[in-house]
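Novice: I'll drop the sequence and a predicted model, then ask my questions.
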Amino acid sequence: MNTLLSWWQHLPSQMDPVIFSVGGFAVRWYGTMYIVAFAIVWLLANYRIRTEKLPFTKPFIGDALTWVMVGVILGGRIGYLLFYGMADLIADPLGTLLPWMGTAEGCAFSGISGMSYHGGLIGVTIALFAFTRSQKKGFLETVDLFIPAVPLGYTFGRIGNFINGELYGRVTDAAVGMYFPLAPTYELRHPSQLYEAFFEGIVLFGILWTLRKQAPFSGYLSAVYLFGYGFVRFFIEYFREPDAQLGFVFLDFSMGQLLCISMMLAAVAVYIAASRQAGSGRSA
């Protein structure tokens, strides 16, 4: 038992974020998890249009997800800089956005360091809105097509954070705690990445996947997702270490919690607007 507990608590130091390297290019688990996440969303969306007779085509799904990828990367990076790294953005606007750094030999790929979920969500929303307008498809109908699958894909993103040893939790005395090498102190900390993977990922996926055929109007699933994610993430933030450069932003709330409150308010607004739109459509 002690051996198993020791293995668990020291697991983060035993994981290598790099799967393999070719020359100076490293293939990392974190980036691979993004690919897995998009593949899952693509597969489940195709499953839905095949089994639920939804008015979408496979090419539409592929094209939409291409736009989503751009939205995730740009929105996630820009959102991180705006919400968590404004000082870096002001000091070096171009350098913080580009995944390249100068070296004695020239330029080297440095990867994208720092992504914001909420920024990525905003980026995806803008990208899908622009895409659906270009395709003359309903925006909320399109979001509702993908949204039940999103939490399951998101699960793998948080596993990528865990393998990286980043976004670790607050100090704890509980046996579930782990030693994270990147943490500022050598103390047991909550594996908050795994909490998020389970509750914001698997649990929310189960709820949305169950509700997907009973949605009373377009936008309903989107509202449930926004509120459900914001609600769960708000409480998990009590176990997650606040970003060192920000700490607690307002009272005892972290930036993540403030963004989650905004997310829940947005969910209420989406629900009201979508239900009214559905009601006016039926009365017409």
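Specialist: Received, thanks. Numbers count the residues shown, from 1 in each chain.

Novice: from now on I want contacts and neighbour counts done on CA atoms only, so please keep to that.
Specialist: OK.

Novice: helix or strand right after the helix or strand where D144 lies?
Specialist: With elements delineated by DSSP states H and E, D144 resides in helix 139-146, which encompasses its position. Helices and strands here follow DSSP H and E; after helix 139-146, the next one along the chain is helix 150-164.

Novice: and the helix holding D144, how far out from the chain middle?
Specialist: The gap between the average C-alpha position of helix 139-146 and the chain average comes to 17 Å, counting by Cα atoms, centre = their mean, to the nearest Å.

Novice: which elements pack onto that helix?
Specialist: Packed against helix 139-146, as judged by 3 or more Cα pairs under 8 Å, 6 or more residues apart in numbering; DSSP states H and E, are the following elements: helix 29-51, helix 117-135, helix 220-236.

Novice: from the ones you listed, which stretch is densest packed?
Specialist: For these, average neighbour numbers computed from mean count of other Cα atoms under 10 Å are highest in helix 220-236, which has a mean of 22.

Novice: if you count contacts, what does it end up packed against?
Specialist: In terms of contact count using 3+ Cα pairs under 8 Å, 6+ apart, helix 220-236 is assigned the packing partners helix 139-146, helix 192-196, helix 204-211, helix 255-283.

Novice: for comparison:
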Amino acid sequence: MPFPNIDPIAIAIGPIAIRWYALAYLFGVILGAGYGYLLLRNQRLWHRGAPPFKASDIWDFAFWAMLAIVIGGRVGYVLFYNLPYYLENPAQIINTLDGGMSYHGGMLGLMLAAILFTRSKDGNWLSSLDLLGAVATIGILLGRLANFINAELYGAPTTVPWGVVFPTDPLQLARHPSQLYEAALEGLLLFLVIRVATHVFYALRKPGLVAGIFAIGYALSRIAVEFVRLPDAQLGYLYGGWLTMGQVLSLPILLGGLILVIYAATRRENPLRP
């Protein structure tokens, strides 16, 4: 099927251009903060009725979250995906116009910001990671849709009926729309799973459980989609031609998620249900 010709630039006023990708980051944080506000305000959802910080503080945290995502994402890309190039061209590290951002780096930056912010409020830092797990899927969904609009990070050639011919593909082959796969799995589906966990099974009452569920769900989804997503050109496939850097970076996230779920589920205090 042909690519829906969507202009990557959402708004252009003279020399000023605002791209859908930038709007995805902005609205991901705003909508995530709005949903986080609702979760924080509902005290009965939380461990001992105490969220990690006051609902009104979420807007202060949103500012730091945006910085953490951008800085962490850029640093992660430099370190994980193209370090030799940036060692030779250090001035390019701050040049984000090349689009080099790493989700795993952004996640680490966001986690660090949440822990430091929550500690400054004398809250439970594990619960703050649960909050991130509950809202991060919103940003992932918007970000992957923006990747699709940009016609980037597409998949391997395919014969499936929903294969897409991307305008940026020099070979002009029908390819897996891997961005949409990730939007559906890591964004929409994982949001629904966590929503059930938080509002039906009261998982936020077990600090670390929602964060663990998110980590496991994200890692498994990312590892699965990477089998049909093209690796970064400068890296290619690793370890004999079948593993990607995205899969390698997702393995510790999967392990960390399993540890968090086991830790949270085996604690005896505060049962999962009311």
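Specialist: Arrived safely. Bear in mind that the values here come from a model prediction, so they are computed numbers and not experimental data.

Novice: circling back: just tell me the aligned range of the helix holding D144 of the first structure in the second structure.
Specialist: Aligning helix 139-146 of the first structure against the second structure (TM-score structural alignment) gives residues 125-132.

Novice: the matching stretch vs the first structure, average distance?
Specialist: Following the fit onto the first structure, the mean deviation recorded for stretch 125-132 of the second structure is 1.7 Å by mean Cα distance after the TM-score superposition for the first structure.

Novice: which residues does that stretch contact?
Specialist: By Cα atoms under 8 Å, 6 or more residues apart in numbering, the list of residues contacting stretch 125-132 of the second structure from outside reads 36, 39, 51-52, 111, 114-115, 118-119, 204, 207-212.

Novice: out of those residues, what pair is the most spread apart?
Specialist: Using Cα to Cα, those span at most 20.0 Å, a distance reached by R119 and G212.

Novice: corresponding residue for A215 of the second structure in the first structure?
Specialist: Using TM-score structural alignment, A215 of the second structure pairs with L226 in the first structure.

Novice: check contacts around its match.
Specialist: Each residue near L226 of the first structure by Cα under 8 Å, 6+ apart is listed here: 263-264, 266-267.

Novice: now do V176 of the first structure
Specialist: By Cα under 8 Å, 6+ apart, the contact set of V176 of the first structure is 8-9, 190-191.

Novice: what's the counterpart of E226 of the second structure in the first structure?
Specialist: Looks like E226 of the second structure aligns to E237 there (TM-score structural alignment).

Novice: doesn't M255 make contact with its match?
Specialist: No: contact status for E237 of the first structure versus M255: not in contact, 9.4 Å apart, counting by Cα atoms under 8 Å.

Novice: give me the neighbour count for P170 of the second structure.
Specialist: As a burial measure, the neighbour count of P170 of the second structure was computed by other Cα atoms under 10 Å and equals 7.

Novice: what does it correspond to in the first structure?
Specialist: For P170 of the second structure, the aligned position in the first structure is occupied by P184, per TM-score structural alignment.

Novice: for my notes, confirm that match occurs in a helix.
Specialist: No: inclusion of P184 of the first structure in a helix is not indicated when DSSP: H, G, I helix; E, B strand; the rest coil is applied; the result is coil.

Novice: just to revisit the earlier point, among the contacts of V176 of the first structure, which are in helices?
Specialist: Here DSSP state H is the test, and those give 8-9 as lying in helices.

Novice: closest one to G95 of the first structure out of the contacts of V176 of the first structure, please.
Specialist: Nearest member of the contacts of V176 of the first structure to G95 of the first structure, counting by Cα to Cα, is P191, at 31.3 Å.

Novice: got a list of what the closest one touches?
Specialist: 162, 168-169, 176-178.

Novice: what do you get if the cut-off is 7 Å, keeping everything else the same?
Specialist: Contacts of P191 of the first structure were listed using Cα atoms under 7 Å, 6 or more residues apart in numbering, and they are 168-169, 177-178.

Novice: returning to what we had before: what's the closest of the helices and strands packed on helix 220-236 of the first structure to L97 of the first structure?
Specialist: Proximity to L97 of the first structure, assessed across these by Cα to Cα, is greatest for helix 255-283 (20.9 Å).

Novice: find the residue at the geometric middle of the first structure.
Specialist: Y117 (4.3 Å; Cα atoms, centre = their mean).

Novice: am I right that it is in contact with G76?
Specialist: Yes: taking contacts as Cα atoms under 7 Å, Y117 of the first structure lies within contact range of G76: 6.0 Å.

Novice: counterpart of T155 of the first structure over in the second structure?
Specialist: Residue-level alignment of T155 of the first structure against the second structure, with TM-score structural alignment as criterion, gives L141.
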